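A.B. asks: Sequence and predicted model, in that order:
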Amino acid sequence: MTQVETGPSNFIRNIIDNDLQTGKHQTIQTRFPPEPNGYLHIGHAKSICLNFGIAEDYPNALCNLRFDDTNPVKEDANYVAAIEADVRWLGFQWAGDIHYSSDYFEQLYAYAIELIEQDKAYVCELNAEQTREYRGTLTSPGKDSPFRNRPIQESLDLFTRMRAGEFAEGSMMLRAKIDMASANMKMRDPVIYRIRFAHHHQTGDKWCIYPMYDFTHCISDALEGITHSLCTLEFEDHRPLYDWVLANISVACKPRQIEFSRLNLQYTLTSKRKLNALVNDNLVSGWNDPRMPTISGMRRRGYPAAAIREFCKRIGVTKQENTVELASLEACVRENLESNAPRAMAVIDPVKVIITNYENAKTEQLIAPAHPKDESMGTRSVPFSAELFIDRADFREEANKKYKRLVLGKEVRLRNAYVIKAETVIKDEAGTITEIHCSYDPETLGKNPSDGRKVKGVIHWVDAKTNKPAEFRIYERLFLVENPAAVENIHEVLNSDSLIVKQGVVEISLADNQVEKAYQFEREGYFCADSKDSTAQHLVFNRTVALRDSWGE
């Protein structure tokens, strides 16, 4: 059996291909195992695409969604629901029912008993400070706990009583008996169970002892028949413990753990702990703030799921740690939206234009393409009257020849409409222009004026009589430095201009727009209606990405 070549080759797929060809495995099973203590971010998207992508590409392969829910203090059912929604939105479906590590609490407890009975685990009564002291350092070996050699029956009795809730938190723990002199700190008699009197979102108050990740994860993999357990490089030191646990309990399946490099993205945090701090400190509006690197935040901002999948495909899967340019992700978003986003017009900083030689009571319905390169998207009707709005930046009273927009005494073309000429301006007492009075040439409708004259500038506009007021949220990068994770005080590197709110107008065709539907607002960027705040009475559009990367400018 060989790989179905629908995904790019990498060292993990090479391992899988070899396992299939040698008969080690007949089918492949992977899993995506998030902890429900926060929202998924772009780094998780890489893992999702890898694990579910493998399941899609190999015959009869499966990928489980399993929640690593062994720490009830930090976990929440709301995070579970958000993670499920993110995986589905990215375009993937897990095999069968959702799994939880808590589904296996009874089996995990039984395997812990097995280790105690083999004298490979013991109940230890050192406190946290003493445990750290006894563990040693990277350059010096650890010391045996004074409880390491307590009788098997005594540990069995104490562990049973731990489960019954007889002891206080922190007073006892179950540790694997491995090697306190190991060069790998993870193998120095790691804790595999601790006491926690906390309500669990799945099991309620049934348990007051909870297994640790390194004990739980490998056994959960084995119980589900996982063949290849894919995780990021920070778990490389955990692999010997993963293998040790499976080798010393009576479980038949022996999954293989394989590590790959995590996704490090410029100007981005991918630590759930630090992202949680941003939320708790009210530096962002929530986990789904469009400036957050969470999947839900990117979705709300307007990133297409297909663009995120393409980005994960392009960066590939290796063991080499590196940092990816944020511009690479934004390029994938632009490429997708360039092809798929219909066009519309919006004026973000409006100033009124009065066309003095246009019949005041008249309103035309001009026809504009929904997409200039895709006729299948059809056309849209755009009202045109004697009063229009253009962007304030598109007019100057005086300008040099490089300025291709409207200048007093000169002409410019209105997108999909007429050529106009600025004649005079009206200003308020502060000297701010409130109206631009223009004339128009009725013979210039469309791209090819009948008189053949060339007008270099083209600007967008919105009819002033028939439009919808809208709020525009212009998003930029949340941090000013490429590696915010290395900064001790994150407040010092926050970009104060990461969100700028403006009030403007959109063409009337967007009155019934769909939430999260992408549009290219011509000459402004790609936008979508905000899924949380936009209503029919108050339109709110998020800028997904600019038309080009102008961050460096």
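C.D. replies: Yes, it's here.

A.B. asks: alpha carbons only for contacts and neighbour counts from here, please
C.D. replies: OK.

A.B. asks: so how far is residue 406 from the nearest residue to residue 264 once chain neighbours are set aside?
C.D. replies: Spatially, and ignoring its direct neighbours in sequence, residue 264 is nearest to residue 323 (4.7 Å; C-alpha to C-alpha, 6 or more residues apart in numbering). Remark: distance between residue 323 and residue 406 (C-alpha to C-alpha, to the nearest Å) = 43 Å.

A.B. asks: alright, now check it against this:
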Amino acid sequence: MSDSKTITQTPSNFIRGVIERDLANKSFEGKTWAGSPGDASHHRKAPIDQAKIRTRFPPEPNGYLHIGHAKSIFLNFGLAKDYEGICHLRFDDTNPEKENQEYVDSIKSNVSWLGFSWEQNKTTHLYFASNYFDFMYEAAESLIQSGYAYVDKQTPEEIRINRGTLTEPGKNSPWRDKSIDEHLTWFREMRDGKHPDGSMILRAKIDMASPNINLRDPAIYRIKRAHHHNTGDTWCIYPMYTFAHPIEDALEKITHSICTLEFEDQRPFYDWILDRLIENGLLSKPQPRQYEFARLNLTYAVLSKRKLIELVEDKHVTGWDDPRLPTLEGARRRGYTPEGFKLFTDRIGVSKADSWIDFATLEESMREVLNISCERRIAVLDPIELEITNYPKNQDEDCFAPNHPLKPELGKRVVKLSRSVWIEREDFMEEPSKQFFRLYPGNMVRLRYGYVVKCTSFEKDANGK
């Protein structure tokens, strides 16, 4: 990225202020790291973590990354780099139906292309949420045993109705106050595949009258018979993302869990899960803290993963790397650069206010970087032949063009000049308009890096061109 250093931009980023306050207040003093993710006992006797902060980029491997993800990648990896920390690459693969290895490989390639690594000091920080399934199950049983979770046998429609609305409280499930032993037995039966998909769920026991509807006994486990790309057919129950997310962060000793704004209402549940598992002795303090920022809303660009999948599967485009798509694979083929994305993300900053960014801002960032870093070349896209009638036949000569107009140290390249050359069709007009100063009958122009020529005549083909 050295070529873009001359482009300076001071990013607006409220999360930097949060991190600097946390470091000044020693909010994570005493945080230990055993060299790998783990529970309270795993980290208890470990040395003090040398990473001042830990962040994570946690994509779900159910599609290819798009331009919006570049903002999160630069944010999480960039903050870790700037504050002597470490950023983890974690695949949130808790939904087995939509995930596969193809997406995992593509995401890793994209992160590397943007200039970041999940390895530091010969240690990899590449993690999969599915590798924590055993602990998540243990955590769920712990919540049941301490009276903080229960198995609900209501139908999905009954759960929806009894959840209440934004203005009306919900109603307790008739299964909510059954004995702990009954709930534990039913949950183990769920694990052992004794009940059909959708017949039961495990719910957190919080408050069905909470004004935050996300705290009205949210689901934390469901039955789902599906092959998983990492764990195979080991499990027929899977944790919900909102339950798995805080646990993953805590096991990895994340300090700043940075999410987009749609998770703001989930933060109380994030904290509730961590508080209960710390209370039960499974996790330890200091616990991760979640912060939300506005996702990238880009004009004239479809960033919905669902819609992008539809475009690809219905063959409206040639694939995920089609340069018309706003995927990082497509952007790469289009000629976009990591340095351009860095300038773009610095320029738009990080805030909590939703706003729309003009696509032209992205293109301008790319042009600025390319203008500085790229050597020049000539291309004629819609050619017509120009014959220099007084130039000797069977002869050519070397003309010299600078490789970069602002960097003479890059030298020059040879451009061949001969009797026949090609020019853009739009550079000639038979009947020129008033402000047309290029080639037309009787007019003279200079060929770039060559001679001055005069149009003495022209010929058309059978189609009048």
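C.D. replies: Cool, the structure landed. This structure is a prediction, so every number in the text was calculated from the model and none was measured.

A.B. asks: Of residue 323 and residue 406 of the first structure, give the one with the bigger neighbour count.
C.D. replies: Taking other C-alpha atoms under 10 Å, residue 323 of the first structure and residue 406 do not tie; residue 406 has more neighbours (25 against 13).

A.B. asks: residues in contact with the more buried one?
C.D. replies: 394-396, 412, 421-422, 457 (C-alpha atoms under 8 Å, 6 or more residues apart in numbering).

A.B. asks: name the element the spatially most central residue of the second structure belongs to?
C.D. replies: Computing the C-alpha centroid of the second structure and ranking residues by C-alpha atoms, centre = their mean puts residue 69 first, at 1.9 Å. For residue 69 of the second structure, the host element (DSSP states H and E) is helix 67-82.

A.B. asks: now the helices for the second structure?
C.D. replies: 14-24, 40-44, 67-82, 101-113, 133-145, 156-162, 180-191, 241-251, 267-279, 305-313, 328-334, 338-348, 359-373 (DSSP state H).

A.B. asks: Reformat the ones you listed into CSV and put distance to residue 402 of the second structure next to each item.
C.D. replies: Formatted as CSV, the helices of the second structure follow (distance: least, C-alpha to C-alpha, whole Å):
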stretch, distance to residue 402 of the second structure
helix 14-24, 43
helix 40-44, 60
helix 67-82, 34
helix 101-113, 29
helix 133-145, 60
helix 156-162, 69
helix 180-191, 69
helix 241-251, 53
helix 267-279, 57
helix 305-313, 41
helix 328-334, 25
helix 338-348, 24
helix 359-373, 14
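
A.B. asks: quick one: stretch 166-177 of the first structure aligns where in the second structure?
C.D. replies: Mapping stretch 166-177 of the first structure onto the second structure (TM-score structural alignment) gives residues 194-205.

A.B. asks: Per the alignment, name the residue of the first structure opposite residue 150 of the second structure.
C.D. replies: Matched to the first structure by TM-score structural alignment, residue 150 of the second structure sits across from residue 122.

A.B. asks: is it true that its match touches residue 158?
C.D. replies: No - taking C-alpha atoms under 8 Å as the definition, residue 122 of the first structure is not a contact partner of residue 158, at 9.3 Å.

A.B. asks: Between those two, which is the more surrounded one?
C.D. replies: residue 122 (31 against 20).

A.B. asks: list the contacts for the more buried one?
C.D. replies: 116, 147-150, 152, 155, 174-177.

A.B. asks: Neighbours of the aligned partner of residue 270 of the first structure in the second structure, how many?
C.D. replies: Under the alignment by TM-score structural alignment, residue 270 of the first structure pairs with residue 303 in the second structure. Using other C-alpha under 10 Å as the criterion, residue 303 of the second structure is surrounded by 20 other residues.

A.B. asks: One more: residue 204 of the second structure?
C.D. replies: Neighbour tally, residue 204 of the second structure, other C-alpha under 10 Å: 26.

A.B. asks: With residue 306 of the first structure instead?
C.D. replies: 15.

A.B. asks: And for residue 474 of the first structure?
C.D. replies: Neighbours of residue 474 of the first structure using other C-alpha under 10 Å come to 20.

A.B. asks: Over to it. Which of the three states is it?
C.D. replies: strand (DSSP: H, G, I helix; E, B strand; the rest coil).

A.B. asks: from what I can see it touches residue 499, true?
C.D. replies: Yes - if you go by C-alpha under 8 Å, residue 474 of the first structure and residue 499 touch, sitting 5.6 Å apart.

A.B. asks: Common neighbours of the two, please.
C.D. replies: Counting by C-alpha under 8 Å, 6+ apart, nothing touches both residue 474 of the first structure and residue 499.
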